[in-house]
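Visitor: Sequence first, then the predicted structure:
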Amino acid sequence: MKSAFTLLKESVNSRTRAQYSAICGVSVAVIEALAAELVGHGKKAAVITYRGAVKHTNGLYNQLAIQHLNTLIGNYDWKGGCTAGAGGLGGNTSGAVSLAFNGGPPVSGIRIDRAMSFYEESGALFTGYPAKRPWFPFGTQGNYQELIPSIEDGYPYPIKVLITYWNAIPYSVPALRPVWERVMAETALPEVVPATAKVPLFVAISPVMGEVAAWADYILPDSTYLEKFAVPGIPWRVNKGTSFQRPVVGAFDDKAIGSLTGAGNRIADATNNYTPALSDTKAVADIHIGLAKALGLPGVGINALGTGRNLNNAWDWAKAMLDNIAFNASSKYAGLTRDEILAKGGVFDNPGEEYSGDLAGSTPNPNGPYLAYKYGNVIRLFVDPVARTRDSVTGRYYAGVPQYVAPAHSDGTLVNDGTGFPMKLITFKVVHHGQARTAVSPWLMLMSPENYVEISAADGSRLGVETGDRVRVTSASNTAGIVGKAKVTQGLKPGVVAISHHFGHWELGSRPHTVNGVQTGFDPSRGAGIHPGTVMRRDRRSANVPLQDPIGASCSYYDTWVQVRRV
């Protein structure tokens, strides 16, 4: 019998500082100096990660190790320490109006990506180890990269219809373009769909002819972010706040938003409907409501949200969210109205209410040593559910404490592509772009018309490459590779290749298409640059999916070895 702390300590001490230094390429002296600096501030220090740490095949253990630096400091719920966030005011869940959906069919069965299901509990699908494809019982956010490969393999079942919204699957997922195009090429609407089709019907909800929508049988034109109602999350707040996003272009009751007057363009409660700026588009909520009505489904229409509360359009839903926010904030802000929430863009606690002098309570005290909104819950050094679970491919039990596990394929084989691919590929997002969508902005593309293959000055000298030279980047999964312009910099470690996201689109309106017999417009600047995902490493066993974390279900963006050569 061992304590959880003992298990953690043994895992950490399974390697020496020198061994950890060799793994990460940071000297022992620097590691020790950083550790001393971290603990030198008492509880007024915190270590926070975002997606980079988990986008590896060992992502969960990376995150646990980093998170427990906060545990060892003991900084949870202290000013300057680690916070779980104060949360919001429940606009889209509960309050004055119940937004629970009633009357729909129950959700049951195993997801196509096998997230949140245990292989051993899958009935006839359990045939011992290895499983045909990996299972992800802890993938609470789903497994994006497994969707199309699982459809291709028909595992755990074939599908009949695919409906997509707000994504760029073959662009965003490493190494997936050929898989996507192979799967989609078998569908032939409006001709007869062949029996071999993996996706007999494909409907895309999209504002652009992107890498996904370009293959759809039917495209339902979505509105843009400037034409939506939403309650975006604010996870970093240490006092309560709920933001509210509203359209800034388009029309309410056929009156253009720019022509409305009074109190800063506020929306009158009497407004019945909102329409986007382009008449042939709809907000996604209106698309769903319209489809539900056409199919005669429950949960929409007259009194759908309670007596006198209709759900005929997105604005009906938005008004219910506004009323819920006002209701949930009423104890602090009595008489709060929809117009006030709209004018402020939400409801937010005042500065100075983040801290408390009470360890057990939340009475505001700007000079207090504690956070007013506390986590106040269990910290698990040993994650028992993980330790009780077997890897669905190898059959081995996972560890319940963080440990160093070298990047590996799903069968446990280490990611080692030999001396032919000596450099590590990384990717990143530049500050003036967002994910896969912002190449549609001509102003942003003017700021930086293309991206680069960025390498260190030392590697540039070794390879005979200067900024502006054309270079080819290849990997074991893509020996043809990609060709782009080099950028030599002192800001990278030797042996590392960095290629940003956002660029290198092959669709997104960068070339014309014919829709309903009419050729679309296009802007070739949207396709400028190169896309690093096309050379990222595929899994050794399941060759139609990239490397991925078997526990956390994240996709790997940082475990690919490449070769760079001047063209």
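Guide: Structure received.

Visitor: hey, let's count contacts and neighbours off CA atoms from now on
Guide: Fine.

Visitor: Output the contacting helices and strands for the strand or helix carrying T479.
Guide: Per DSSP states H and E, T479 falls inside strand 478-489. In terms of contacts (3 or more CA pairs under 8 Å, 6 or more residues apart in numbering; DSSP states H and E), strand 478-489 is packed against strand 453-456, helix 457-463, strand 470-475.

Visitor: Of these, give the one that comes closest to G142.
Guide: Set against G142 and scored by CA to CA, the helices and strands packed on strand 478-489 come closest in strand 470-475, at 27.7 Å.

Visitor: what's the angle between that closest one and strand 478-489?
Guide: Put simply, strand 470-475 runs at 130 degrees to strand 478-489, going by axes from the mean of the first three to the mean of the last three CA atoms, to 10 degrees.

Visitor: tell me which strands and helices strand 470-475 is in contact with?
Guide: Under the contact rule (3+ CA pairs under 8 Å, 6+ apart), strand 470-475 is packed against strand 478-489, strand 560-566.

Visitor: In CSV, list those along with distance to G85 and mean neighbour count.
Guide: Listed next are the helices and strands packed on strand 470-475 as CSV, based on distance: least, CA to CA, whole Å; neighbours: other CA atoms under 10 Å:
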stretch, distance to G85, mean neighbour count
strand 478-489, 37, 19
strand 560-566, 34, 22
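
Visitor: Between these, which one is closest to T427.
Guide: Closest among the helices and strands packed on strand 470-475, using CA to CA: strand 560-566, at 10.5 Å.

Visitor: need the helices and strands packed on strand 478-489 in CSV with mean neighbour count and distance to G85, can you?
Guide: As requested, the helices and strands packed on strand 478-489 are exported to CSV (neighbours: other CA atoms under 10 Å; distance: least, CA to CA, whole Å):
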stretch, mean neighbour count, distance to G85
strand 453-456, 25, 36
helix 457-463, 16, 41
strand 470-475, 22, 41
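
Visitor: can you put these in JSON lines and add distance to W561?
Guide: Listed next are these as JSON lines, based on distance: least, CA to CA, whole Å:
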{"stretch": "strand 453-456", "distance to W561": "14"}
{"stretch": "helix 457-463", "distance to W561": "15"}
{"stretch": "strand 470-475", "distance to W561": "6"}
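
Visitor: Out of these, which gets nearest to L444?
Guide: Of these, nearest to L444 by CA to CA is strand 453-456, at 19.3 Å.

Visitor: helices and strands around that closest one, which ones?
Guide: Applying 3+ CA pairs under 8 Å, 6+ apart, one finds that strand 453-456 contacts strand 478-489, strand 496-500.

Visitor: Quick one: closest of those strands to I66.
Guide: Closest among those, using CA to CA: strand 496-500, at 22.6 Å.

Visitor: what angle separates that closest one from strand 470-475?
Guide: Using the same axes, to 10 degrees: strand 496-500 against strand 470-475 is 100 degrees.

Visitor: let's bring in a second one:
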Amino acid sequence: THLVRTDEMVFLAPEDAGLEVPPVPEDEDEEPQFVVMTDGGPALHSQTEAGQLEVDTRVNGIPVKSVLTLLRERAQEKTLEEYAELAGISVADIVELADELTSHGKKAAVEFYRGPVQHTNGYYTAQALITLNLLIGNVDHKGGLMVGGGHWHEEGDKAGPYNLKELHPGKLTKFGVPINREGKKYDKSTLFDRDGGFPAQRPWYPLTSNVYQEVIPAAGAAYPYPIKALWVHMGTPALSSPGGHAQIAILKDPTKIPLFIYTDIIIGETSMYADYIFPDITYPERWATPHTSPDVLTKISKFRQPTVAPIPEEVEVDGELMPICLETAFIAIAKKLGLSGFGLGGFGEGGDFTRPEDWYLKMAANLAFGDKEDGSQTLPAASTEEMAVFSAARGHLPPSVFDEAKWKAAVGEEMWPSVVYFLNRGGRFLAADKGYDGDMV
């Protein structure tokens, strides 16, 4: 229902519609305001319950259309026969699938995961797929599209005992434009004036993130700047990226990527071109805090932890024995370079950072504490019996992985019993019956 001015193809600004935006309270963040059309004329979307779906009119002399009208017009630019030819399928298949999708009320959904969107224009494909859900009005309805239950926050920036974003003495902050131009607007960068405005030399991605497939090609083109080093972890872009084979020439060219480092569990399709490969550990051997997908309706926080002895050899870093992996390499290199945030007092008042679990167990403590500042979400303390189960279940792990005294020291005496309770369960999980409220999420 949001109105777009079609002379500039931007959302109609409230001031252009003669509308006044109310001031934002000091304790609230400013939210963008959109204009919709009602029976009484233009109104702010935040001040009306509903707007007209189909709009093609003028507001103060400005030509405007609703988003739905623009979408319908765009969809009807081609016939079903033309779309079928472009897609390589029959008209009958399109009609059958459309009938099936729209024959179940709100108990139908269009979702995707990787396949349909794993290419350079994947973001826009995703937008088109998500829009199908909006057209049948299924968002937050049982059987429809939903965002999922979410998770508790492991970095401690909500309320946890260890705010990992702040516990870093001498912390440096990121700056500038990422090599893949994600999350940045070309016309808001200094490169816009330097390069003479539009068109940009390569696409920019202001609305999306994790544009994995653009990193190496951007380095090859030295745009927006040349790079001096590339470190790849948990990926093989030469195999998995669109046109990945074409990236090999860039990886082999030291004038494009002077230093190429990899952490990998094998000498793989991409790591075979690296200057240095650090061995890494696999999912049963490592720590991680994987978030859940939106199909899970209740709040959960999974926690991956070592369950088997690691295959790579052990190494010693300043007297600490640990399996070689990405985190071990980072710790060793950071300490060698004297970087802040590592070693004794690496977390400031939060303690030392000499082992991978010093980081990950603080995340476990934050999750065990929950997101309420008053501590009301803190998980129960493990009983004596649970403590015994915890220790016995990890007795097969080498001391380089499981040293109970070091694990306990990483989170402190107070949080340790709740952390054990959390680790024994592999995370924390809201009851499944909390997912629905009648026919709504």
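Guide: Nice, I can see it. Computed from a predicted structure; not experimentally measured.

Visitor: quick one on the thing from earlier: for the helices and strands packed on strand 470-475 of structure 1, which one sits closest to V249 of structure 1?
Guide: strand 478-489 (38.0 Å).

Visitor: Any chance of TSV for the helices and strands packed on strand 470-475 of structure 1, columns distance to I287 of structure 1?
Guide: Shown next, in TSV, are these (distance: least, CA to CA, whole Å):
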stretch	distance to I287 of structure 1
strand 478-489	38
strand 560-566	40
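
Visitor: closest to A29 of structure 1 out of those?
Guide: Closest to A29 of structure 1 of those, according to CA to CA: strand 478-489, at 25.4 Å.

Visitor: circling back to that earlier point, nearest to V238 of structure 1, out of the helices and strands packed on strand 453-456 of structure 1?
Guide: Per CA to CA, nearest to V238 of structure 1 of these: strand 496-500, 31.3 Å.

Visitor: Which part of structure 2 matches the closest one?
Guide: Using TM-score structural alignment, strand 496-500 of structure 1 lines up with nothing in structure 2.

Visitor: Now tabulate the helices and strands packed on strand 453-456 of structure 1 in a markdown table and tack on distance to Y218 of structure 1.
Guide: Output for these, formatted as a markdown table (distance: least, CA to CA, whole Å):
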| stretch | distance to Y218 of structure 1 |
| --- | --- |
| strand 478-489 | 32 |
| strand 496-500 | 32 |
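
Visitor: of these, which approaches N328 of structure 1 most closely?
Guide: Of those, nearest to N328 of structure 1 by CA to CA is strand 496-500, at 41.7 Å.

Visitor: can you tell me what part of structure 2 the helix or strand following that closest one aligns to?
Guide: Per DSSP H and E, the first helix or strand lying C-terminal to strand 496-500 of structure 1 is strand 514-515. With TM-score structural alignment applied, strand 514-515 of structure 1 matches no range in structure 2.

Visitor: all strands of the stretch 101-250 of structure 2, in order?
Guide: 229-233 (DSSP state E, counting those that start in this stretch).

Visitor: What segments of it are helices?
Guide: 122-136, 190-194, 215-221, 237-240, 248-251 (DSSP state H, counting those that start in this stretch).

Visitor: need the ones you listed in TSV with distance to V36 of structure 2, can you?
Guide: Formatted as TSV, the helices of the stretch 101-250 of structure 2 follow (distance: least, CA to CA, whole Å):
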stretch	distance to V36 of structure 2
helix 122-136	17
helix 190-194	33
helix 215-221	40
helix 237-240	43
helix 248-251	49
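
Visitor: most tightly surrounded among those helices?
Guide: Mean neighbours per residue, mean count of other CA atoms under 10 Å, is largest over the helices of the stretch 101-250 of structure 2 for helix 215-221, with a mean of 20.

Visitor: Give me the mean distance between it and structure 1.
Guide: Following superposition, helix 215-221 of structure 2 is found to deviate from structure 1 by 2.5 Å on average (mean CA distance after the TM-score superposition for structure 1).

Visitor: In structure 1, what range does that helix match?
Guide: Taken onto structure 1 by TM-score structural alignment, helix 215-221 of structure 2 occupies residues 147-153 there.

Visitor: So which residues make contact with that stretch?
Guide: 112-113, 133, 156-159, 179-180, 183, 198-199, 544-545 (CA atoms under 8 Å, 6 or more residues apart in numbering).

Visitor: Distance of L297 of structure 1 relative to L291 of structure 1?
Guide: 9 Å (CA to CA, to the nearest Å).

Visitor: quick revisit: ok, which of the helices and strands packed on strand 470-475 of structure 1 comes nearest Y225 of structure 1?
Guide: strand 478-489 (31.3 Å).

Visitor: Of the helices and strands packed on strand 478-489 of structure 1, which is nearest A251 of structure 1?
Guide: Nearest to A251 of structure 1, of these and by CA to CA, is strand 453-456 at 44.2 Å.

Visitor: What residues in structure 2 pair up with that closest one?
Guide: Going by TM-score structural alignment, strand 453-456 of structure 1 sits over no part of structure 2.

Visitor: Can you give me the buried ones in stretch 338-349 of structure 2?
Guide: 340-343, 345-348 (16 or more other CA atoms under 10 Å).

Visitor: Inside strands: which ones of those?
Guide: Using DSSP state E to define strands, no part of these is located there.

Visitor: Put together a markdown table for those, with distance to N121 of structure 2 on each row.
Guide: What follows is the buried residues of stretch 338-349 of structure 2, written out as a markdown table (distance: CA to CA, whole Å):
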| residue | distance to N121 of structure 2 |
| --- | --- |
| S340 | 39 |
| G341 | 38 |
| F342 | 39 |
| G343 | 43 |
| G345 | 45 |
| G346 | 41 |
| F347 | 40 |
| G348 | 43 |
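
Visitor: closest to Q127 of structure 2 among those residues?
Guide: Closest to Q127 of structure 2, out of all of those and judged by CA to CA, is G341, at 39.5 Å.

Visitor: Quick check: closest non-adjacent residue to that closest one.
Guide: Once flanking residues are discounted, G341 of structure 2 sits nearest to H168: 4.9 Å by CA to CA, 6 or more residues apart in numbering.

Visitor: distance of the one you found from A365 of structure 2?
Guide: For H168 of structure 2 relative to A365 of structure 2 (CA to CA), the value is 17 Å.

Visitor: Show me which of those two is the more surrounded one.
Guide: A365 (29 against 18; other CA atoms under 10 Å).
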